[in-house]
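> following is a predicted model, sequence given first.
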Amino acid sequence: MGKATKKKAAPSFGKYIKGFWILFASGILAGGLLFLLASWGVFGEMPTFERLENPQTNLATEIISADGETLGKFYLDDNRTPVPFEELPQNLVDALVATEDARYFEHSGIDARGTVRALVFLGSKGGASTVTQQLSKLLFTKRPSGGAVGRVIQKAKEWVIATRLERQYTKEEIIAMYLNQYDFGYAADGIRSAAKIYFGKEPNELKTEESAMLVGMLKNSSYYNPIRREELVFNRRNTVLGQMAKYGYLSEQESDSLQALEMDLNFSPESHKEGLATYFRMYVQGFMNDWIKKNPKPALEGERDKWNIYLDGLKIYTTIDSRMQKNAEDAVNQHMKNLQAEFFHQNTPDRNKTAPFLELEQSQINSIMRRAMKNSDRWRAMERAGKSEKEIEASFNEKTEMTVFDWNSESQEKDTVMTPMDSIRYYKTFLRGAMLSMEPQTGHVKAWVGGVDYKHFQYDNVFQGRRQVGSTFKPFVYAAAIDQLRRSPCDSLPDTQYCIEAEKHGNPEPWCPKNSSGKYSGKNYTLKAALANSVNTVTAQLIDQVGPKSVVSIVRNLGLQGEIPEVPSIALGTPDSNLYEMVGAYGTFANQGVFVKPVMVTRIEDKNGTVLYEYVPETKDVLSKDVAYAMVDLMKGVTEGGSGTRLRHSYQKNNTVYKEIITGYPYELTNPIAGKTGTTQNQSDGWFMGMVPNLVTGVWVGGEERSVHFKSIYYGQGASMALPIWGLYMKKNYENEELGVSKEDFVKPDDLSIKVDCDKIREEIQQADPEDDLDDIGI
């Protein structure tokens, strides 16, 4: 027999199994330790419970109109306005969950299945980051450093914060926080800004395909940029729509039909210098800066002790009606574009060698230009940079590329090459226009247009601009005469030369004002007819009778703050004022003698809705109801038989396009209107103040320099420069009945003690004495 062979011992797997479990347990312990250390803040600061309760994000302050529209925002880097979950459309939520986190409503911040899948396939079949983790990264974690180790630590911190967020907030709140936090590019911080900037909508108005596009951008808004990479974003949007079909939020048919649609973008970047009510928004900025100085913030430990309009997410509720504001801006732009065309036509170099300046010596023009140069941003910037005055002046004569304002371009801008000095002169050629519209009973300002284009003309002619008011001052003289001398609109005075003695006004010579025509008719005018035709001689007689001191006293009570000397010449409108004060003053006539200070901001709230400020009306009884109504009746004559009658006319075609521009727009207004035109010396300023019972509106038009004006009064009077804007604005308002602008007559007081019905007086006189020559007494 041969030797027996020895059996080979079977290998023992015990040590491998043991090693596996030790390794597995070690991994679990290491992972647990990693998360524990992360939660303790070993790898960097972790948010406290208080910060989880109130995540610190920079929020834009929102300016809200009386009709609930956002007029604009104040922000530095973050243009963010939070939207609660209830205001998010369901299609947006569905798109988000289907694309970013299909099991969102099943997990507690960490998707275990997704994590295992990501580990096994190394991310090739999708990542594992949940919506909650993405929020934690946006809110509380910084960019990882240290390569792979840094990314692991980063992920651990995200997981810890995600689980804490899930305990602290509901699923719906987390979705809202994530969408409110994400930066969609172009200052579209958060879903509300994104919806506005990319589609011109509120989030709850988004269509499914629009929501899908925005959700697609969540992958990387810089890369998936619909303005720079439209085709890429289109395909990404369709991927999102496909995901919505995959998870049952859309049918295949719905998804296919939506994928066939083009992206209908309405890209409107939000800027401080663009959009609706730009001049008003800058006024609000000044208002808020003053308010912040007087109202310290009740700050928590570690927070700022002052409110910040760029970071604190305040809500500023205003009186502006966005619909009336748009009507106002459209009216100003429509007329000013046409008026400017005529001004350019009359002030070409071959027609006027000193254009756009009139009646100035070259030395005076040089002085204006030098002053403008030294007040420019370019001068100040170069001065700060340490440049000498000689170097700065030389730079103003070097040609450079620039973008300038241009009425004839669709964007109202054009690229050109010119010297900075030439650009200064170019901008001097543009007429400026402004409008303010107010509800007299409340003082609520409904529309505020400070100029034609804030980006290029940042001087606000509503509030900053003070110019001679011309004949729009005359109603204050008439009001003093009616109030203190009990004059009636039907009383008459002669249109003859009238001189006020020198000692009454402190000048060496008597004051003998002339009418704008330079002539005297010699006939009698009722006060109503005299105001309608702006007869200077009658106004001079009235201020001589009542005294300048009485007029100044009334004017002060009506809210005019500028310098107003107690001399007779103020009767013709020599004082300077602004639209803000003039509209407030005229509002007193429409409000039955009660002055209400114009108000623009009614309430301020913090980001949580706590009221920080509420406006308290400021009112003052200035005139009796009888006197106020008599003044309204007087000023109705301006639109019935005076310089404002063109508001009643239909459009009449003239021989030249320029005459069409000035003499007629199709207003055809038939309702009662009270008003007054105003024109200053050399046609430097054109005014129109117009009133219906619940809306008082003032318009001013003129050049930046008083030497920039029309040569003739035909074009340069208030009835040509300013009144058309009022007419266009009111016509647009009346086309929208929801605005509720009055078409009715002004309320007549019971037992009116002042006679205003001149026709009735005429009949009574004729019945008493048929031989009376009523023309001699102006009735």
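Sure thing, it's come through. Computed from a prediction, not measured in an experiment: that's the story for all the values here.
> for the rest of this, base every contact and every neighbour count on C-alpha atoms.
OK.
> from the contact counts, what lies against the helix or strand hosting residue 341?
Assigned by DSSP states H and E, residue 341 falls within helix 322-346. Under the contact criterion of 3 or more Cα pairs under 8 Å, 6 or more residues apart in numbering; DSSP states H and E, helix 322-346 touches strand 431-438, strand 445-449, helix 657-663, helix 723-734.
> could the ones you listed go into a markdown table alongside distance to residue 58 and mean neighbour count?
Converted to a markdown table, the helices and strands packed on helix 322-346 look like this (distance: least, Cα to Cα, whole Å; neighbours: other Cα atoms under 10 Å):
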| stretch | distance to residue 58 | mean neighbour count |
| --- | --- | --- |
| strand 431-438 | 33 | 27 |
| strand 445-449 | 29 | 27 |
| helix 657-663 | 49 | 17 |
| helix 723-734 | 38 | 23 |
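> thinking again about what came up before, buried stuff in the helix holding residue 341?
Neighbour counts over helix 322-346 (16 or more other Cα atoms under 10 Å) mark 322-333, 335-343, 346 as buried.
> now residue 97. Nearest residue, chain neighbours left out?
In space, and not counting its chain neighbours, residue 97 is closest to residue 104: 6.5 Å by Cα to Cα, 6 or more residues apart in numbering.
> quick one: the helices in the stretch 451-600 of the chain?
474-485, 527-532, 536-546, 548-557, 579-590 (DSSP state H, counting those that start in this stretch).
> just how off-centre is stretch 338-356 within its chain?
The chain centroid and the centroid of stretch 338-356 are separated by 31 Å under Cα atoms, centre = their mean, to the nearest Å.
> next: stretch 376-394.
That offset, for stretch 376-394, works out to 32 Å (Cα atoms, centre = their mean).
> residue 275 and residue 457, how far apart?
Here residue 275 is placed at a distance of 14 Å from residue 457 (Cα to Cα, to the nearest Å).
> please identify which of those two sits among more neighbours.
The neighbour count for residue 275 versus residue 457, taken as other Cα atoms under 10 Å, is higher for residue 457 (16 against 13).
> and the gap between the more buried one and residue 434?
When distance is defined by Cα to Cα, residue 457 is 12 Å away from residue 434.
> try this one side by side with the last:
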Amino acid sequence: MFVKLTQHEIKRYNWMIWKAAIAFLLFITLIFTLTAFGVFGSLPSFRDLENPKSNQASEIISSDKKILGKYFVQNRSSVTYNQISPNVINALVATEDNRFLKHSGIDFGRTFTIILYNLIGKKQGGSTITQQLALNLFSERSHDFTTRIRQKLQEWVIAVRLERNYTKEEILTMYLNTVDFGAYNTFGISSAAATYFNTTPDKLTPDQAALLIGMINGPGLYSPIRHPDNAISRRNFVLRRMAEEDYLSEGQAAEFKAKPLGLNFHPTDHNEGLATYFRSVLKKDVQKILNAQDLHKSDGTPYDLDRDGLRIYTTINFTMQQYAEDAQREYMKQLQTQFNQHWRGRSLWKGIPDFKMLLDQGMKRSDRYRSLTQQGKSEEEIRADFNTPAPMNLFTWHGNIDTTMKPIDSIVYCKMLLRNAMMSMDPSTGYVKAWVGGINYEHFKYDQVKMGTRQVGSTAKPFTYAVAIEQAAFSPCMQINNVPDTIYGYGKPWCPRSDPGETVPGMITLRKALARSQNWVTAHVMKEVGPEPVMQLIKKMGVTSDVPPYPTICLGTFDASVYDMTGAYSAFANEGLWTEPTYLVRIEDKNGNLLYEHKPRVSQAMNPQAAYVMTYMLKGVVDEGTGWRLRSKYGLRNPIGGKTGTTQNNSDGWFIGVTPQLVTGVWTGCEDRAIHFRSINLGEGANSALPIFALYMKRVYADQSLGIKQNIDFAQPKGGVGITLDCNAYNQQQQGTAEVDNKLGF
């Protein structure tokens, strides 16, 4: 039964409805206004909108403009709109906000439609892309209903401000630079493209773009790594939406849906990727620079290397770094096998002096020991723990392995692993091209290129010969009787030993003495020039560790780093000019503003003539001496100089190779000097270090794009060379001098 309303009653009810609607609108306006004025919580200022606070990874950039790695809390890198594929933009708009180009931050029609969907049990999100950006930039989604209502109001206000101050393209770019893509703390489309497809965002295909955009609403649920079936289903949904919005044809969408995921998964992690040791050393240096230079952002706060998106330009060549790491990996596998076979069946306790002491030291230096100590465990309890089998993850040259073993046995295992480091640089600029600080950064984080020092052995001999050539104009053709020569006047009289099997008897030239690494001739030259000038030259050539002025330094009894020794040898190839090894070029902020620029130190360590003669001497090592296998085994025929080095008991093996365009230092040895090869044939630098140099150079020479040429020799100094290098001519000169002396009665 219907009650018929009078005209007056109809007017009254209509007015009540209008009053309710007006009151509601006024209430919404009031709430919106109060929110805008920060009554329900502070809102970002216009400056905040111009500079949204998002953790952005700092990038380490190689000399060939590739990203070596990142420092980050969140792995996020920003790109511009033009650096994003249209496929990504189309997938995003079609899936998340198909009216994006038409609304002004809030799509009220979409909002009320979504409310109705949710009322009937079909849960859907009503936020526009701009609102989602507001949430991503300035807050975290609350699970409390009341707080979420307040957040929603704030998102609306921020969304309107964003739309007023930015173009649609800028909003899309900011959004894609901030969203979470799951694995390994990956944020932003640039990091996502690199992580999941090893590409850049401008090269993403429609199916790749659909996969990544599909992850936005649930990076864990739609992860292609953990839930590939969910990821495919979600990707195909995005492709369908792209077809419905006319960004793809039905046929194209069907074709892309049929494709597999096609992942090329490259997670960014501090323990993985290229140049891990280099990146760790560089980070400490950059942090020191930022602190020392007292650099601050526009708001007065100091720069945060992990959050402020700095761009760090280095001299490392991405391709050469890869070649260096490949060379190390290839040969160290073989050398470790040699080492294991060498010790197989022999007691470490009897074959290695103080082996028990080394194990105790290793145990007490371990993280496990420190953790147990902090827990209040007694020494007896700790030792019992180290002798109780436990799950372990061990490094091998064939990949990490999970196993169960006693922690004390894992220390033995690690002690018996050979370590290796190498550095390669351009001698003319000082630019470091490749840096391999160890065998595996995840397991052994100590950098052996710059942070570590080891005894240098015979790689020190060229310094003594260089002093003799520069100060006394000794010719490489000068002959000396290869017999013991005792040096007095520096404490206890000293005469080096010489392995009978390695000693060349009789009169030999200086060039041959260096080539064959003869101790007695080197000691004789040291006796002639004295240790003080040799020490001074070593210091001029950039060796920063302690070098005492004693005769024994001619045989390399002092310690030095691969970094310093490689830099020192570069002076031979650079006309005597020592240029500080340089790996950091400049630092910029995220907007490209210059914060720091490195200026390397340069000094004339020796005269150009002496340096050139030394390159001739060093070539003799390869042509007829201990570096001969570069020619015989590895087929390198171009002009190469170098010097092998082997320390007492074969504890350290060195090779420093010198070419006109590259100087490369390589070191190999165990963590403890007491653990080593027992035979010179295996432990010498020619076997433990030289092959890595050879494999590296073969790769470098094969890649013509690097510009490292084989057909160039060391350039003579402009003033020419006054020291005779032709031994026939030298002998004739000496004979003529002797005849004149006889006639004059000398």
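Yes, it's here. These numbers come from a predicted model, not from an experiment.
> which of the helices of the stretch 451-600 of structure 1 sits most buried?
helix 579-590 (a mean of 28; mean count of other Cα atoms under 10 Å).
> flag every buried residue along stretch 154-166 of structure 2.
Quick answer for stretch 154-166 of structure 2 (16+ other Cα under 10 Å): 154-163.
> tally of neighbours for residue 300 of structure 2?
8.
> circling back to that earlier point, Provide the aligned range in structure 2 for the helix holding residue 341 of structure 1.
Counting by TM-score structural alignment, helix 322-346 of structure 1 falls onto residues 318-342 of structure 2.
> stretch 526-534 of structure 1 too?
Using TM-score structural alignment, stretch 526-534 of structure 1 pairs with 509-517 in structure 2.
> same thing with stretch 413-430 of structure 1?
Counting by TM-score structural alignment, stretch 413-430 of structure 1 sits on residues 400-417 of structure 2.
> the strands in the stretch 201-350 of structure 1, which residues?
315-318 (DSSP state E, counting those that start in this stretch).
> cool, the stretch 351-500 of structure 1 as well?
With DSSP E, counting those that start in this stretch as the criterion, the stretch 351-500 of structure 1 has strands at 400-405, 413-418, 431-438, 445-449, 467-468, 492-494.
> how far away from the center of its chain is the first one?
What it means is strand 400-405 of structure 1. On Cα atoms, centre = their mean, the centre of strand 400-405 of structure 1 falls 25 Å from that of its chain.
> how much does that strand stray from structure 2?
Superposing on structure 2 and averaging over aligned pairs (mean Cα distance after the TM-score superposition for structure 1), strand 400-405 of structure 1 comes out at 0.8 Å.
> pull the longest helix from structure 1.
helix 14-40 (DSSP state H).
> got a list of what residue 294 of structure 1 touches?
If you count contacts by Cα atoms under 8 Å, 6 or more residues apart in numbering, residue 294 of structure 1 has none.
> distance of the residue nearest the centre of structure 2 relative to residue 124 of structure 2?
Geometric centre of structure 2, nearest residue: residue 275, 2.8 Å, by Cα atoms, centre = their mean. For residue 275 of structure 2, the distance to residue 124 of structure 2 equals 45 Å [Cα to Cα].
> what do you get for residue 677 of structure 2?
Relative to residue 124 of structure 2, residue 677 of structure 2 is positioned 68 Å away (Cα to Cα).
> of those two, which one has the most company?
More crowded of residue 677 of structure 2 and residue 124, by other Cα under 10 Å: residue 677, with 23 against 13.
> not counting its neighbours along the chain, what's nearest the aligned partner of that one in structure 1?
Aligned by TM-score structural alignment, residue 677 of structure 2 pairs with residue 710 of structure 1. Nearest residue to residue 710 of structure 1, sequence neighbours excluded (Cα to Cα, 6+ apart): residue 716, at 5.2 Å.
> on that earlier part again, with distance to residue 689 of structure 1 added, can I get the strands of the stretch 351-500 of structure 1 in CSV?
Output for the strands of the stretch 351-500 of structure 1, formatted as CSV (distance: least, Cα to Cα, whole Å):
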stretch, distance to residue 689 of structure 1
strand 400-405, 28
strand 413-418, 31
strand 431-438, 10
strand 445-449, 14
strand 467-468, 14
strand 492-494, 24
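> what about these, which gets the closest to residue 630 of structure 1?
strand 492-494 (14.8 Å; Cα to Cα).
> quick one: that closest one aligns where in structure 2?
Under TM-score structural alignment, the match for strand 492-494 of structure 1 in structure 2 covers residues 479-481.
> and what of stretch 552-559 of structure 1?
Aligned by TM-score structural alignment, stretch 552-559 of structure 1 falls on residues 535-542 of structure 2.
> stretch 618-634 of structure 1 too?
Going by TM-score structural alignment: stretch 618-634 of structure 1 matches residues 601-617.
> which residues sit against that stretch?
Contact partners of stretch 601-617 of structure 2, identified using Cα under 8 Å, 6+ apart, comprise 462, 465-466, 469-470, 476, 511, 514-515, 537, 540-541, 571-580, 641, 658, 714-717, 720-723, 725.
> buried ones in that stretch, by neighbour count?
Neighbour count says stretch 601-617 of structure 2 has 605-617 buried, by 16+ other Cα under 10 Å.
> same thing with stretch 734-742 of structure 2?
With the criterion 16+ other Cα under 10 Å, stretch 734-742 of structure 2 contains no buried residue.
> next: stretch 412-430 of structure 1.
Applying a neighbour-count criterion of 16+ other Cα under 10 Å, one finds 418, 420-422, 424-425, 427-430 buried in stretch 412-430 of structure 1.
> returning to that earlier point: would you turn the helices and strands packed on helix 322-346 of structure 1 into CSV with distance to residue 465 of structure 1?
Below are these laid out as CSV (distance: least, Cα to Cα, whole Å):
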stretch, distance to residue 465 of structure 1
strand 431-438, 9
strand 445-449, 12
helix 657-663, 24
helix 723-734, 18
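> so for residue 221 of structure 1, which of the ones you listed sits nearest?
Of those, nearest to residue 221 of structure 1 by Cα to Cα is strand 445-449, at 36.0 Å.
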